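[1] The following block contains a protein sequence and its predicted model.
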Amino acid sequence: MSAVSPLYFCRALFLSDLHLGSKDCKADYLLDLLAQVRPEQLFLVGDVIDLWSLKRQPYWPESHQAVLVALRALAQRGTRVMYIPGNHDAALREFVGSQLLGVELQEEWVYTTAQGKRLLLIHGDQFDGAVMVGRFTSWLGDRGYDLLLWLNRWSHYGRRRIGLSYWSLASFLKHRVQLAQQAVERFVRAAVHEARERGLDGIVCGHIHAPDLRSQAGLLYCNTGDWVENCTALLEQRDGQLTLLHWSEVQRQLAVHQQPSAA
């Protein structure tokens, strides 16, 4: 990692799909982000701990524990930390409405930005029915994604061995598969429809590992992405401007996508 930058203070930080407990979690990059960003509020929008992966094969390296320690330290320093469980950590949904180590657990949340935009915070697995196109296709997709992550893991390992920066092979391939892109667009439409039905200005979600920040049918669609393929997060600056961050060795920056103008 490069030299540590000055602390960046912001109004809110939104993270999802950390998948701690999975071999594919990019915990080192996440720790670097958490060391440099000081949010007033931190929202964990699901799949923070990958209970599915831990059930298949126990895996909990020191870096994954360090992420939990860093999250707890933020809460102790005064950051409001809210955890909205996803499908991979759904077992925690039975604790919604309570606090664990200073972290609030909620099923979902309506967040108001500094610009007055009311956004639904939800993981996104609730929209799976709009994305799935059949049981066999779903099964094939799960197996194909496991293969993509395996290839991505070894690509990252090989690039590090020869001194190259992180690059997501999985994301590169997904963007070139038409069926994958069609599934993403169905998900976006379902998410925006849900926000519209509730009379809100937009939605913040994760789940599909496809970072995005756009105006869709007049509403704001924000997908925080993940820390398995993309190493992305959504940040709200103090003036209410939203930014999608990409955090790796050479792409560590505060301006990947800026909040779009209202359509």
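    Nice, thanks for sending it over.
[2] from here on, contacts and neighbour counts on C-alpha atoms
    Fine.
[3] For the longest helix anywhere in the chain, buried residues please.
    For the chain, the longest helix by residue count, based on DSSP state H, is helix 135-161. Buried residues in helix 135-161, counted by 16 or more other Cα atoms under 10 Å: 148, 149, 152, 153, 155, 156.
[4] go on, stretch 121-138?
    Those would be 121, 122, 123, 124, 125, 127, 131, for stretch 121-138 by 16+ other Cα under 10 Å.
[5] Sketch out the helices for the stretch 151-263 of the chain, chain order is fine.
    Assigned by DSSP state H, counting those that start in this stretch, the stretch 151-263 of the chain shows helices spanning 169-174, 178-197.
[6] Can I get those in JSON lines including mean neighbour count and distance to residue 17?
    Formatted as JSON lines, the helices of the stretch 151-263 of the chain follow (neighbours: other Cα atoms under 10 Å; distance: least, Cα to Cα, whole Å):
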{"stretch": "helix 169-174", "mean neighbour count": "16", "distance to residue 17": "15"}
{"stretch": "helix 178-197", "mean neighbour count": "17", "distance to residue 17": "16"}
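[7] here's the one I want to compare it with:
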Amino acid sequence: MNAQFRALDLEEVRKSISKLDKFVGPSGSPRRRYRTIWISDIHLGTRGCNDRMLIDFLDHVDSDTLYLVGDIIDGWRMKKRYYWPERHNAIVRRIMKRAKRGTEVVYIPGNHDEMFRQYAGMNFGGVQIRRSAVHVTADGRRLLVLHGDEFDAVVMAHRWLAFAGDAAYEFLMKLNVVVNAVRRRFDLPYWSLSKHAKHKVKNAVEFISRFEEAVAHEAKTRRVDGVVCGHIHTAEERRFGDIVYYNDGDWVEGCTALVEHFDGRMEILHWADEIAARTPKHHLRAVA
């Protein structure tokens, strides 16, 4: 009888620990809960994807709703060469697990994963596929959610140039991996070479500004209060008159996410900075 009671007590302890684990991330930091999370431009299937950092993010945050705002899987690159490490499976499993346990997951394919657009309106394992969506925040604002490639004149009008640009960008991403491998050896935090280059090149800055204006104009045309998009790998919050423009960034260069707090307040999370703030220097190389 005593042995039976000890077995029951042990089971209760295990259940308690299991419940506790849900509130603590792998680093020991409390898991944060948000009303909504937006992430995009993960580019699974490429070496440029910061998969370790994204896994760390997913293991430290939760939300009622998760928007996947396009370019989650990079179909363009996978047509040329196959690359799919176990960490990319781990990311997919984490997303599917959220959908299974009740998180509303909305997937809005982009231009790199456009093969999934034909399934718009369907539901796969709890993941809703949409061409676009309108999200209502806790404080009553209506936000148009779309990937954004619709407003990229290069992608729409000169598809061959988009593929050429993608090849050049792939080279820059490979260089970015090498640069950060060296930085890890010296216990330096993650730094994006390509992001730095974009901010230094005048034409890139002008393109980003025109893109943001075009997306904000579309939001005004659709009579919503704001817009959330991805596509250009530049996290941003800007106001154009009555319209608020949000870009959730990417998980190749900036490693950022857009989140909505339960009072409707919006915030851009820079996850590389979050890791650097809580990780001792000699452990940075294991995460970045």
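    Structure received. Note that the coordinates shown come from a computational prediction; the quantities given were computed from them, not determined experimentally.
[8] ok, back up a step: just the ones in strands from the buried residues of stretch 121-138 of structure 1, please.
    Under the assignment DSSP state E, those contribute residue 121 to strands.
[9] Cross the buried residues of stretch 121-138 of structure 1 against helices and list the overlap.
    residue 131.
[10] could you dump the buried residues of stretch 121-138 of structure 1 to JSON lines with distance to residue 57 of structure 1?
    Formatted as JSON lines, the buried residues of stretch 121-138 of structure 1 follow (distance: Cα to Cα, whole Å):
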{"residue": "121", "distance to residue 57 of structure 1": "30"}
{"residue": "122", "distance to residue 57 of structure 1": "28"}
{"residue": "123", "distance to residue 57 of structure 1": "24"}
{"residue": "124", "distance to residue 57 of structure 1": "25"}
{"residue": "125", "distance to residue 57 of structure 1": "23"}
{"residue": "127", "distance to residue 57 of structure 1": "28"}
{"residue": "131", "distance to residue 57 of structure 1": "28"}
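[11] ok, so of the buried residues of stretch 121-138 of structure 1, who is nearest residue 139 of structure 1?
    residue 131 (13.1 Å; Cα to Cα).
[12] just checking, the closest one touches residue 186?
    Yes: applying Cα atoms under 8 Å, one finds residue 131 of structure 1 in contact with residue 186, separated by 5.7 Å.
[13] In the stretch 1-150 of structure 2, what residue spans correspond to helices?
    Using DSSP H, counting those that start in this stretch, helices in the stretch 1-150 of structure 2 cover 2-21, 51-58, 75-80, 86-100.
[14] give me every residue that touches the residue nearest the centre of structure 1.
    By Cα atoms, centre = their mean, the mean C-alpha position of structure 1 lies nearest to residue 16, the distance being 2.8 Å. Neighbouring residues of residue 16 of structure 1 by Cα atoms under 8 Å, 6 or more residues apart in numbering: 44-48, 123, 205-207, 224-227, 233.
[15] Neighbour-wise, give me the winner out of the residues you listed.
    Among the contacts of residue 16 of structure 1, residue 224 has the most neighbours (other Cα atoms under 10 Å), with 32 neighbours.
[16] Structure 2: which residue goes with that one?
    Using TM-score structural alignment, the equivalent of residue 224 of structure 1 in structure 2 is residue 248.
[17] ok, now residue 56 of structure 1?
    Checking TM-score structural alignment: residue 56 of structure 1 goes with residue 80.
[18] okay, the helices of the stretch 1-150 of structure 2, which one's buried deepest?
    Of all the helices of the stretch 1-150 of structure 2, helix 51-58 has the most neighbours on average by mean count of other Cα atoms under 10 Å, namely a mean of 20.
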